[in-house]
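K.L.:
output the structure for:
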Amino acid sequence: MDRTKRGRPDPQGPRPQTDPATTGDRAAGSPLARRPLNEVITARGLRRTYGHGKNAFEAVRGVDLEVAEGEVFALLGTNGAGKTSTLDLLEGLAAPSAGTVEVFGLDPRRDRDQVRAQMGIMLQSGGLPAELTVRETLEMWRGTCTAPTTADTVLGQVGLADRADVRVGSLSGGEQRRVDMACALLGQPRLLFLDEPTTGLDPESRRGTWRLLADLKASGVTMVLTTHYLDEAEALADRIAIMHRGEVARAGTLREIVDGHPARIVFDHPGLPLPQLRAARVDAQARVTVSTHDLQGHLSELLGWARDHGLRLNGLDARAASLESVFLGIAGESAETPAATPELIGASR
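P.N.:
Below you'll find the predicted structure:
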């Protein structure tokens, strides 16, 4: 992992800049109008290509995004979506093949010392030395920070105060993830990247991490979160972007993402011709699946039809649209894929 010094900057230090040329996008009624102007991260036309010629593969395909100061932004993705490559570009760990990235108004690679001093990164796998104790690991990491807090402070934050003298290699997988989190917090970052922060944690520790992240948000820390736990994104994120095939397929608040995606009613086929449900899509196999934007109306209609025919709708399951259903739709694992709405963060096609 990179050991460039980092920590909390002077309050009067670099602040994110607003491009006057983009202010027209923030006119009343624009999707961007609801967001504050103080972006911590701004990416425009972001692309990342691996290889050359016939073997070239474009993992990130023209992504624009903004992360505002103090918000939690969840970046989700289907397998091979380009999420990790996008994170590498935002963190300054790799250079974009095209497009630009600014963090605190600076280039995260060219102005690396200034940017990293304000940034904490929790990688998916920390790779910390197994022979050192937890305290020794944190003291070693403190030496890489510009204005670190104490090891005891972060040990208390992540719930490892009683494990300070245990070797890292003797910790459980979940405890090692909490050491990774402690290292990311040592520099008192203004911007925190969290790559699968609760993988391997038991339910109690996972909820404790959620509380810690909520406290960090309340203190003004900006966070970019990746997770495979969709309930985690629902619980923590102010805004969410779902990547697929190198592009942002859907983005916005949870409500904006879910709105417009159909609800679903499923039941065992009763063996009779089904009623005509206006403006719904019906897949009538052994199990009937109704995709609808009027869950209450169509469910009432089905229940009334079943009552009139003396039927029970066995195996009935009615669910409103959710982040999971949208995600699975984008991944191609459900009957209907929602239309992309890149305008919410300006993803280019």
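
K.L.:
drop to CA atoms for contacts and neighbour counts, all remaining ones
P.N.:
Fine.

K.L.:
residue 121 is in contact with residue 192, correct?
P.N.:
Yes - between residue 192 and residue 121 there is a contact at 5.9 Å, judged by CA atoms under 8 Å.

K.L.:
for the two, list the residues in contact with both.
P.N.:
residue 184 (CA atoms under 8 Å, 6 or more residues apart in numbering).

K.L.:
okay, helices next: where are they in the stretch 101-250 of the chain?
P.N.:
Here the stretch 101-250 of the chain has its helices, by DSSP state H, counting those that start in this stretch, at 112-116, 134-142, 151-158, 173-185, 203-218, 230-236.

K.L.:
got the angle for the second one vs helix 173-185?
P.N.:
So that's helix 134-142. 30 degrees (axes from the mean of the first three to the mean of the last three CA atoms, to 10 degrees).

K.L.:
burial count for residue 275?
P.N.:
10 (other CA atoms under 10 Å).

K.L.:
with residue 70 instead?
P.N.:
Using other CA under 10 Å: residue 70 sits among 20 other residues.

K.L.:
what do you get for residue 302?
P.N.:
The burial count for residue 302: 17, using other CA under 10 Å.

K.L.:
so which residue is dead centre in the chain?
P.N.:
In the chain, the C-alpha nearest the mean C-alpha coordinate belongs to residue 74, at 2.0 Å (CA atoms, centre = their mean).

K.L.:
want to put them side by side, so please do this one too:
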Amino acid sequence: MKSVIAENLVKTYDKGKVRALDGLSLDVEEGTVLSVLGPNGAGKTTVVRILTTLLRPDSGKASVAGIDVIKHPEKVREVIGLSGQYAAVDEILTGYDNLVMFGELYHLGKKQSVIRANELLERFSLTEAAKRPIKTYSGGMRRRLDLAASLIVKPKVLFLDEPTTGLDPRGRQEMWGVIQELVKGGVTLLLTTQYLEEADQLADEIAVIDTGKVIARGTSDALKKQVGGERLEVVVEQAHVAKTMEIVAAVSGQKPALDEGLRLISAPVSTGSAALFEVLKSLDTAGIHALDVGLKRPSLDDVFLSLTGHVAEEKSA
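P.N.:
Coordinates of the predicted model:
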């Protein structure tokens, strides 16, 4: 069953001159994680805002948990949670007061709001800081509280728009653990992220979007296979670069790429370890000592560069 469906969504700005979404279609299977990746301005945040009823599309259809987003936005809001790129909590209030306030905004009533706030504070390891103002929280604590607020109504579908932006590696790892726990509990998740490692770690499937359209979709492994097989990489002294280029070309049957600064010669190979062994043998015969040599599988960075023409570091929204 599809928990999220978007069909041919179009959204334009500046009297149609800017097309944020250009016929975008995607869906998310119930109980799974779909990660949406794309360079800056690809349309990631726009599609999240439409699916969470914050923005109306110019055309197209969308539904969440079987509810039409455009016709019944109020019903959609009852079954979803949203955590945006920036923490939406009140810095003056305490963590506890923030969660109680969110509960009352969702019409849970005072008693149930207090119960739910205490449950979430414990779940996100924020009980000790519950009575402190948010302005005293670290970035990681704020992000955890923001995610907790999005779970006040125990949503069927959760939208996380770059949930770990600004977190250090430890905070990111902690947030990943929380997200994985939520999915195990049956929550359907649509995740946008600027961290390719995050998509690799969390997503059942990945949708790559660019210029407002989905240009590729599949599992992480499937997308990597689209880029090609393994790459052979060899680092040598400057004096041996030219000869090593010849050897790698002969073994791979491809024109090698050269990073002159690193003296790194690389080329795609289809025979994996056999090609590696052959290159090492040829280098030894030529009297060349490799400073570093190995095989590299394609990464999601390679997928990005291949599909969009943008390196991953260029995207932020």
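
K.L.:
if we can go back for a sec, and the residue nearest to the centre of the first structure, which helix or strand is it part of?
P.N.:
strand 72-77 (DSSP states H and E).

K.L.:
Provide the aligned range in the second structure for that strand.
P.N.:
Under TM-score structural alignment, strand 72-77 of the first structure corresponds to residues 33-38 of the second structure.

K.L.:
repeat for stretch 96-106 of the first structure
P.N.:
Under TM-score structural alignment, the match for stretch 96-106 of the first structure is residues 57-67.

K.L.:
how far does that stretch stretch from start to finish?
P.N.:
16 Å (CA to CA, to the nearest Å).

K.L.:
now tell me what touches that stretch from outside.
P.N.:
2-12, 23, 50-51, 68-70, 75-76, 79, 156-157.

K.L.:
now these: which count as buried?
P.N.:
3-6, 8-12, 23, 50-51, 68-70, 76, 79, 156-157 (16 or more other CA atoms under 10 Å).

K.L.:
residue in the second structure matching residue 124 of the first structure?
P.N.:
In the second structure, residue 124 of the first structure lands on residue 85 (TM-score structural alignment).

K.L.:
let me redo that: residue 45 of the first structure
P.N.:
In the second structure, residue 45 of the first structure lands on residue 8 (TM-score structural alignment).

K.L.:
specify the local secondary structure of that match.
P.N.:
Put simply, residue 8 of the second structure is strand when judged by DSSP: H, G, I helix; E, B strand; the rest coil.

K.L.:
redo the helices of the stretch 101-250 of the first structure as TSV? Include distance to residue 248 of the first structure.
P.N.:
Output for the helices of the stretch 101-250 of the first structure, formatted as TSV (distance: least, CA to CA, whole Å):
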stretch	distance to residue 248 of the first structure
helix 112-116	25
helix 134-142	35
helix 151-158	32
helix 173-185	27
helix 203-218	25
helix 230-236	16
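
K.L.:
what sits against the equivalent of residue 192 of the second structure over in the first structure?
P.N.:
Using TM-score structural alignment as the criterion, residue 192 of the second structure maps onto residue 226 of the first structure. Neighbour list for residue 226 of the first structure: 74-76, 194-197 [criterion: CA under 8 Å, 6+ apart].

K.L.:
let me know the closest of those residues to residue 6 of the first structure.
P.N.:
Among the contacts of residue 226 of the first structure, residue 194 lies closest to residue 6 of the first structure (CA to CA), at 16.3 Å.

K.L.:
please verify my assumption that that closest one contacts residue 125.
P.N.:
No - when contacts are counted by CA under 8 Å, residue 194 of the first structure is not listed as touching residue 125 (11.0 Å).

K.L.:
mind checking which of the two has more residues around it?
P.N.:
Ranked by neighbour count (other CA under 10 Å), residue 194 of the first structure and residue 125 place residue 194 first, with 22 against 14.

K.L.:
next one: that one from residue 81 of the first structure, what distance?
P.N.:
18 Å.

K.L.:
repeat that for residue 252 of the first structure.
P.N.:
Distance from residue 252 of the first structure to residue 81 of the first structure, by CA to CA: 18 Å.

K.L.:
same check, this time on residue 304 of the first structure
P.N.:
From residue 304 of the first structure to residue 81 of the first structure the distance is 44 Å (CA to CA).

K.L.:
pick out whichever of these two has more residues nearby.
P.N.:
residue 81 (21 against 13).

K.L.:
let me see the contact set for the more buried one.
P.N.:
Neighbours of residue 81 of the first structure in contact, by CA under 8 Å, 6+ apart: 59, 243-247.

K.L.:
one more time with 6 Å
P.N.:
For residue 81 of the first structure, the contact set (CA atoms under 6 Å, 6 or more residues apart in numbering) comprises 243-246.

K.L.:
with residue 18 of the second structure instead?
P.N.:
Taking CA under 6 Å, 6+ apart, one finds residue 12 in contact with residue 18 of the second structure.

K.L.:
before we move on, the earlier item: taking helix 203-218 as reference, get the angle to the strand holding residue 74 of the first structure.
P.N.:
130 degrees.

K.L.:
map residue 121 of the second structure across to the first structure for me.
P.N.:
Match for residue 121 of the second structure (TM-score structural alignment): residue 155.

K.L.:
picking that back up, most tightly packed of the helices of the stretch 101-250 of the first structure?
P.N.:
Mean neighbours per residue, mean count of other CA atoms under 10 Å, is largest over the helices of the stretch 101-250 of the first structure for helix 173-185, with a mean of 23.

K.L.:
read off where it ends up in the second structure.
P.N.:
With TM-score structural alignment as the criterion, helix 173-185 of the first structure aligns to 139-151.

K.L.:
what lies in contact with that stretch?
P.N.:
81-83, 87, 99, 120, 167, 171.

K.L.:
so where does residue 300 of the first structure fall, helix or strand?
P.N.:
helix 295-308.

K.L.:
so for that helix, what gets flagged as buried?
P.N.:
Buried residues in helix 295-308 of the first structure (16+ other CA under 10 Å): 295, 298-299, 302, 306.
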